[in-house]
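S.K.: quick one, fold the following:
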Amino acid sequence: MRRAVCSGSFDPVTNGHIDIFERASAMFDEVIICVFHNVKKQAFFPVEERVRFLREATRHLSNVRVASFSGLITDYMKEADAHIIVRGVRSVKDLEYEQNEAYMIRHLEPDIDTIFLLTRPEYSFVSSSGIRELIRFHGDVHGLVPACVAQAIENLEQERK
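M.R.: Predicted coordinates:
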């Protein structure tokens, strides 16, 4: 079985992420979306809520499942018996960062490969950090995030009033 992992903090998941998951699901027998707790970032949504968003936004993909993990990606890859990581790349800056991450992973586990998928142009400006900024300043996120995330953001806005 060809199994791949798409890992990230997904705080929140965007339509750009969903596009990468859809394309990866067409390439592999199984795709695991793994939500990692990123110690470098202050989380906006709790891990459990991000997992829920991802499950709802990918339920149309029968070969995709969602998990969460805290630790090294290489440890998760062993646990999941997976050898391919799929990463979306929006820009040269993203590629440089992801390339260094892939080299470190390869150093730790030589049998793990990383595949980069270029983001579609219509999502090249969309990032989770950009979405969080829109949320903070009450910007419109519709069309940039899955409907379940947009609804959760609307609910937050209502609670703030």
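S.K.: only C-alpha atoms for contact and neighbour calcs from this point on.
M.R.: OK.
S.K.: now do the contacts for Ile18.
M.R.: Ala57, Thr58 (C-alpha atoms under 8 Å, 6 or more residues apart in numbering).
S.K.: and for Glu98?
M.R.: Per C-alpha under 8 Å, 6+ apart, neighbours of Glu98: Arg87, Val89.
S.K.: buried residues, the lengthiest helix in the chain. List them.
M.R.: Under DSSP state H, the helix in the chain containing the largest number of residues is helix 92-108. Of the residues in helix 92-108, those buried by neighbour count under the rule 16 or more other C-alpha atoms under 10 Å are Leu95, Glu98, Ala102, Ile105.
S.K.: what about the helices in this structure?
M.R.: Under DSSP H, the chain gives helices at 15-27, 47-57, 73-80, 92-108, 128-136, 147-160.
S.K.: out of these, flag the one nearest Arg3.
M.R.: Counting by C-alpha to C-alpha, Arg3 lies closest to helix 73-80 out of the helices of the chain; the figure is 8.6 Å.
S.K.: one more, please, to line up against the first structure:
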Amino acid sequence: MSNPLSSRVAVYTGTFDPVHLGHLDIIARGSRLYDRLVVGVGINPEKTTLFSIEERVRLLEEVAAPFGNVEVKAFTGLAVQFVRGLGAGVMIRGLRTLSDMEYEFTMSLMNLNLDPGVETVFLMAKEEFSHVSSSLLRQIAALGGDLSKFLPDPVKGPLVRRARGS
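M.R.: As a prediction, the model looks like this:
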């Protein structure tokens, strides 16, 4: 039986609060591997975000604009249902550390149980991004640290202003 989902369309989901150069690297690499890449901006009930979902989508649209086959969409609910709803057959996940691997491996098995037609593809973070996380960047911004090595230019100002409450 053939799979009605497209293996040429991939979806990269996350909270992206804020989007950083590690995320952008995964987006760039994913856009080269697939005909179409949808970046799904979601809500994680276990996380408190600094930016609204609309702000995160707008920032992602700005930094992903150079990639002609990438689009950004907000979603609610389960990521695997969002992927299925787009007709995609692949969910991309970035891995930075062994603890990421454990969490993502468990999540990929659950997603496979929820929808056996959606495969998870893991992309390893480049070494220069393996320690970068949105939560650490929010902390650095709040305390006045240098963010230039971690964030795309359009994200720096909004993050610093929001993190410092201005």
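S.K.: TM-score, when you put one on top of the other?
M.R.: Overlay of the two chains. TM-score (TM-score structural alignment, normalised by the length of structure 1): 0.94; 160 aligned residues with a C-alpha RMSD of 1.4 Å.
S.K.: returning to what we had before: nearest to Glu159 of structure 1 among the buried residues of helix 92-108 of structure 1?
M.R.: Of the buried residues of helix 92-108 of structure 1, the one sitting nearest to Glu159 of structure 1 (C-alpha to C-alpha) turns out to be Glu98, at 37.0 Å.
S.K.: what lines up with the closest one in structure 2?
M.R.: Mapped onto structure 2 by TM-score structural alignment, Glu98 of structure 1 lines up with Glu104.
S.K.: any figure for the gap between its match and Thr120 of structure 2?
M.R.: 9 Å (C-alpha to C-alpha, to the nearest Å).
S.K.: need the residues touching each of the two.
M.R.: In terms of C-alpha under 8 Å, 6+ apart, Glu104 of structure 2 and Thr120 are both contacted by the residues Arg93.
S.K.: could you find the counterpart of Gly42 of structure 2 in structure 1?
M.R.: Match for Gly42 of structure 2 (TM-score structural alignment): Phe36.
S.K.: OK, contacts around that match?
M.R.: Phe36 of structure 1 is in contact with Ser7, Gly8, Ser9, Val47, Ser68, Phe69, Ser70, Gly71, counting by C-alpha under 8 Å, 6+ apart.
S.K.: do that again at 10 Å, thanks
M.R.: The contact partners of Phe36 of structure 1, by C-alpha atoms under 10 Å, 6 or more residues apart in numbering, come to 7-11, 47, 67-73, 76.
S.K.: same check on Val38 of structure 2?
M.R.: Going by C-alpha under 10 Å, 6+ apart, Val38 of structure 2 touches 9-13, 27, 30-31, 69-73, 83, 86, 88, 91-92.
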